[in-house]
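Visitor: I'll drop the sequence and a predicted model, then ask my questions.
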Amino acid sequence: MTVSMKRFLSINTYHPESETISISDTSVLENILSKRDILAQTAKIFDPLSLCASVTVKAKILLRKLWLLKLSWDQKVPTDIMAIWSNLAEDLSGLRNLSFSRQAIDSDGLLKLHIFCDASPQAYGFVIYRVQNGKSHIICSKVKVAPMKAKTLPMMELIAVYIAFKALIMLLRTCSNIKVENIIVSVVAQFVLSWLLSDNGKIKSLYTRNRIRDIHEENFTKEFGVDIQYKYVPSAENLADLLSRGVSLEKFKEKLGYWTYRPTWLVQEPENWPISTLSCLSPENVKNVFDSTIGGTICKLLILFDRFSSFDKLCHATAFVFKFVNKCK
């Protein structure tokens, strides 16, 4: 080990000259035979901040697939799994060549936190960014594979919001000496946004109601003096999309700057943020979202009044629309 490199807990390498950290030099073996071997090699990559989770999640998804195949620990894995692992092992070994800025948060200046949540049939997770002094930077992320018992995508994204809140509490308590100006939680599923902004008593699923209750019980205003704002973000602008689906090392390198430092709109005024039609939200919830995130921009109407020849026909169509929206909640 050279003087210019220091190890932290034998997992990260610190480069004082460039003020960067990287995953320690770890070689992941490509030649494996069993599920036990894949787990042992995957465990070599320990990334506590999940800075490289967009790549490592592919190993977790592969292990989940092996569990679904009901293979024993020492049973030989199929040939197609071996081929997938061979490419994945090369990607995992290549993570040691990536580096990230060590200082994610400045001690001076108001701090804004932006959380992106997303889910796919294979995994769900979140990523937290700080916006401070006109700049933004990734703080940490977290990704988990989908449970063996299938759940709907909106429910999984709700769980992603739930685990994001748990991590957020730890982050705010750790950075208690820094003033947090506001916190924005962005989700892709409009159903989830509707759940978070509505009375959970109207939701039929007991599990969903309990998760929403757990989220609402976290009183950030009382403990930290900051409110939570919710925002819908298109999938193309959601950085957590990389987490939930997983990418190759080559693709991750291409998006490394985007992943580390933000989409360009994140440091701009809310009026310049992406705008989308929120067709699954009630007018009151649409107003809440727009007032807090995109400067009160008017949403496109669901029902075009000038297409109806009489007031009775308009009322009849409107009733069907509200009936459909209520069933979707």
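Guide: Perfect, thanks for sending it. Values in this document were obtained by computation on a predicted structure and should not be read as measured data. Numbers count the residues shown, from 1 in each chain.

Visitor: C-alpha only now, for contacts and for neighbours.
Guide: OK.

Visitor: so what touches stretch 217-234?
Guide: Stretch 217-234 is touched from outside by 172, 180-190, 193, 274-276, 278, 289, 292-293, with contacts defined as C-alpha atoms under 8 Å, 6 or more residues apart in numbering.

Visitor: from those, list the buried ones, please.
Guide: By neighbour count, with 16 or more other C-alpha atoms under 10 Å, those hold 172, 180, 182-190, 193, 275, 278, 289, 293 as buried.

Visitor: so which pair among those residues is furthest apart in space?
Guide: Using C-alpha to C-alpha, the buried ones among the contacts of stretch 217-234 span at most 30.4 Å, a distance reached by 172 and 278.

Visitor: buried ones in whichever strand or helix holds residue 229?
Guide: Assigning secondary structure by DSSP states H and E places residue 229 in strand 228-232. By neighbour count on 16+ other C-alpha under 10 Å, the buried set for strand 228-232 is 229, 230, 231, 232.

Visitor: distance to residue 5 for these - can I get that in CSV?
Guide: Formatted as CSV, those follow (distance: C-alpha to C-alpha, whole Å):
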residue, distance to residue 5
229, 41
230, 41
231, 41
232, 42
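
Visitor: now do the strands in the stretch 101-250 of the chain.
Guide: 111-119, 123-132, 135-145, 180-187, 228-232 (DSSP state E, counting those that start in this stretch).

Visitor: turn those strands into CSV, columns for distance to residue 4.
Guide: Output for the strands of the stretch 101-250 of the chain, formatted as CSV (distance: least, C-alpha to C-alpha, whole Å):
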stretch, distance to residue 4
strand 111-119, 31
strand 123-132, 28
strand 135-145, 24
strand 180-187, 34
strand 228-232, 41
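
Visitor: wait, which of those strands is closest to residue 285?
Guide: Between the strands of the stretch 101-250 of the chain, strand 228-232 lies closest to residue 285; by C-alpha to C-alpha that is 10.2 Å.

Visitor: so residue 201 versus residue 296, what's the distance?
Guide: Separation of residue 201 from residue 296 (C-alpha to C-alpha, to the nearest Å) stands at 28 Å.

Visitor: buried set for stretch 124-141?
Guide: 124-132, 136-141.

Visitor: end-to-end on it?
Guide: Note: stretch 124-141 ends 11 Å apart using C-alpha to C-alpha.

Visitor: give the contact list for residue 214.
Guide: Taking C-alpha under 8 Å, 6+ apart, one finds residue 162 in contact with residue 214.

Visitor: A further structure is provided below for comparison with the first:
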Amino acid sequence: MVGPVVQQDLLSITIRFRFRRLAIVADVEKMYRMVKVQPNDQHLQRILWRDSPDETLRTYELTTVTYGTASAPYLATKCLQTLAKENEANNPRAARVLKDDFYVDDMLSGADNVEDGKQLIHEMIELTSSGGFTLRKWISNEPQLLEDLPKTLLDDRVTLELDKSSAPVKTLGLLWEPMTDRFVFRPPKWNDNSPITKRIVLADTARLFDPLGLIGPVIVQAKIFLQNLWKQKCEWDEPLAPEFQRFWLEHRRNLLALESLHIPRWTGFSSTLNKSEIHGFCDASEAAYGACLYLRSTNNDGSIIVRLITSKSRVAPIEDPGRKKKKQSIPRLELSSALLLSHLYEKLVHSMQISIPAYFWTDSMIVKCWLSSLPSRWQSFVANRVSEIQHITKKGVWNHISGIENPADIISRGMTPAQLQYQRLWFEGPQWISDDYCTWPKTSAALAEPDESLLEEKSSVSLPIRVKAPNLSTQAFLAAFRRFVAIRGKPQIMMCDNATNFVGANRELKELRQQLNDQQFQYSMIRAAEDDGIEFKFIPARSPNFGGLWEAAVKSFKGHFRRTIGINPLSYDQLHTVVQQVAAILNSRPLTPLSNDPHDYPALTPGHFLTGRPLTAIPEPELHEIPENRLELWQRSQVFVQRI
């Protein structure tokens, strides 16, 4: 049996490796040979051996884990994990490094200062020695960390290869230069004599080793080309068309430019920083979609450093009419890129186990709208992804950015290595991210500079006027109107719908309807309103379309009222309370686009024009799960409101 993977993946380990200012690297000497197999299992590792054909065959039993067996990686790494677990109490820091910062037999760790680094090296040597393991080939970007170690245990290599795969085919290796503390790339050597087939393209693509996605725009070009071959239904071992062969040979030659690409290993993060932030960007094209994460670090002197942490890309799904699989629209691909960004952010948070403020950026206002609403509003494809994105990024803020400033646009379309090495946008993000917050793009121009005509149109609010039914005189109606003005303030225009909503009511309400339609009554109302500078307008009977937005508000009120109250009998106090709360909810709806920027202005609502501030409700406990027969009179009315 192979056994499960017990160590963390290479992406998580290398991400943490980039967050340490001082890098510390070592490996376990002959790790497999240091792990002894149980005596009752050693007979399963018998071999036949002789030094020459003239000698008699001898039978040996291998007593230690043997390289090449299926279970060897699991047995050896499980021993390291067990050693870490057994020493968590006595040596917690070294145990954590042994548990989390080892990839097979390689340690990729670090520290923030020389003193902590030397202490970590001492503790690691002590811990591994207690289990019979020896750490060797120590190397660091800070020579002071290694000055106390014997030279026999040091590594004098100029570059360290992070991909130590035993595969016979060499990959595009990601290497680390300790002296310069930079990542460099070594393009593989290609066999240009053989014709290019789809199988060779797939093999070449698999040899591009970039776990952090630092050259994601280069690799996505290979992914897109491979998908195009799939669309063309090319055979695996059939030579490609001449134009495809020329493209791939040119792609191979372009990869040679990666030798001149140098990327800083350290992201600038430190526990002594004044402030750190995560900024994520996502974008999509017709061919692919991608996401990238950046760390924005503010030092104590006010200087700001922005570094690319990691990125990820995927090709757009292929349209398949036979399986009724349609081509994805750009907005849906943009939403998929936002989900990819969420997963990448989740991976980073899980790897670092620290809480850092997060900002997420998309150049799609459609996606921004989807994420600002409840998932239940949308169809299943959008609803499922919106729900997951909102759950993962609930501690972050989603914002809008222009496409030209979006670094994820580069990974969604691809770029050659020669072009990429001069792309500051890709490696350091947009220019404004290194500046003060006031230079950051606003989510909506309407929030920064509101359109007065729009606010005037949106601020028309329809509010019910209560009239005591037995008294239907003009003076009684004006008295009710005065009370309305005293509570809500004096309106500029007062609209009346001719009481068509009273049709079918009792006798008193019918008389009210007749009075509102009476010309003399209307004249009295208009004259009384003119004295206060209020324009009083009556729309035609049975013509709610003349009411516009305020009739839409009445419709919303009726809809909520019917769905929540239905035929339930209410006392006057209950009815009055529910009506006022429903009106407050409707008057709390935003008139302008919502913003997730904590530094932006709050959204304007009708409540701002009514009271000068938002209409807030008194906190109430959740009452839905309490049986109705156990609810008090006041609680029953609140259940109706909570259903809205």
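Guide: Thanks, I have the structure now. Source: prediction; values computed, not measured.

Visitor: picking that back up, compared with structure 2, how much does the strand holding residue 229 of structure 1 deviate?
Guide: Compared with structure 2 after fitting, strand 228-232 of structure 1 deviates on average by 0.7 Å (mean C-alpha distance after the TM-score superposition for structure 1).

Visitor: show me what contacts the aligned partner of residue 216 of structure 1 in structure 2?
Guide: In structure 2, the residue matched to residue 216 of structure 1 (TM-score structural alignment) is residue 390. The neighbourhood of residue 390 of structure 2, defined by C-alpha under 8 Å, 6+ apart, consists of residue 371.

Visitor: ok, residue 390 of structure 2 to residue 601 of structure 2 distance?
Guide: On the measure of C-alpha to C-alpha, residue 390 of structure 2 and residue 601 of structure 2 end up 22 Å apart.

Visitor: re earlier: out of residue 201 and residue 296 of structure 1, which sits in the busier spot?
Guide: residue 296 (15 against 12; other C-alpha atoms under 10 Å).

Visitor: quick revisit: which among the buried residues of strand 228-232 of structure 1 gets closest to residue 322 of structure 1?
Guide: For the buried residues of strand 228-232 of structure 1, the nearest to residue 322 of structure 1 is residue 232 (20.8 Å; C-alpha to C-alpha).

Visitor: counterpart of the closest one over in structure 2?
Guide: So residue 232 of structure 1 corresponds to residue 400, using TM-score structural alignment.

Visitor: do you know how far its match is from residue 361 of structure 2?
Guide: 6 Å.

Visitor: before we move on, what about residue 638 of structure 2?
Guide: Residue 638 of structure 2 is 39 Å from residue 361 of structure 2, by C-alpha to C-alpha.

Visitor: residue 427 of structure 2 now?
Guide: 16 Å.

Visitor: structure 2: which residue goes with residue 6 of structure 1?
Guide: So, by TM-score structural alignment, residue 6 of structure 1 is matched to residue 160.

Visitor: and the helices in the stretch 51-200 of structure 2, which stretches?
Guide: Assigned by DSSP state H, counting those that start in this stretch, the helices in the stretch 51-200 of structure 2 fall at 72-86, 92-100, 114-130, 198-206.

Visitor: who does the first one touch, helix- and strand-wise?
Guide: By that I understand helix 72-86 of structure 2. Helices and strands touching helix 72-86 of structure 2, by 3 or more C-alpha pairs under 8 Å, 6 or more residues apart in numbering; DSSP states H and E, are helix 92-100.

Visitor: quick one: the helix it packs on aligns where in structure 1?
Guide: Against structure 1, helix 92-100 of structure 2 falls on no residues (TM-score structural alignment).

Visitor: again, but for stretch 237-247 of structure 2
Guide: The aligned range for stretch 237-247 of structure 2 is 74-84, by TM-score structural alignment.

Visitor: buried set for that stretch?
Guide: 76, 77, 81, 82.

Visitor: what's the residue closest to the geometric middle of structure 1?
Guide: residue 126 (2.2 Å; C-alpha atoms, centre = their mean).

Visitor: dump the residue contacts of it.
Guide: 115, 116, 117, 118, 141, 142, 143, 160, 161, 164, 240, 243.

Visitor: relative to residue 240 of structure 1, how far out is residue 263 of structure 1?
Guide: 12 Å.

Visitor: how much space between whatever residue of structure 1 lines up with residue 331 of structure 2 and residue 254 of structure 1?
Guide: Matched across to structure 1, residue 331 of structure 2 falls on residue 154, judged by TM-score structural alignment. The gap separating residue 154 of structure 1 from residue 254 of structure 1 is 29 Å, by C-alpha to C-alpha.

Visitor: could you check which of those two has the larger neighbour count?
Guide: residue 154 (21 against 10).

Visitor: how close does the more buried one get to residue 210 of structure 1?
Guide: 15 Å.

Visitor: what about residue 160 of structure 1, neighbour count?
Guide: 25.

Visitor: same deal with the one 4 residues further on?
Guide: Residues lying near residue 164 of structure 1 (other C-alpha under 10 Å) number 23.

Visitor: structure 2: which residue goes with that one?
Guide: So residue 164 of structure 1 corresponds to residue 341, using TM-score structural alignment.

Visitor: next up, the contacts around that match.
Guide: 280, 281, 282, 290, 291, 292, 293.

Visitor: which residue packs closest to the equivalent of the third one over in structure 1, ignoring adjacent ones?
Guide: Under the alignment defined by TM-score structural alignment, residue 282 of structure 2 corresponds to residue 117 in structure 1. In space, and not counting its chain neighbours, residue 117 of structure 1 is closest to residue 126: 4.3 Å by C-alpha to C-alpha, 6 or more residues apart in numbering.

Visitor: what's next to the match of stretch 237-247 of structure 2, contact-wise?
Guide: Against stretch 74-84 of structure 1 from outside (C-alpha under 8 Å, 6+ apart): 31, 32, 33, 34, 35, 36, 71.
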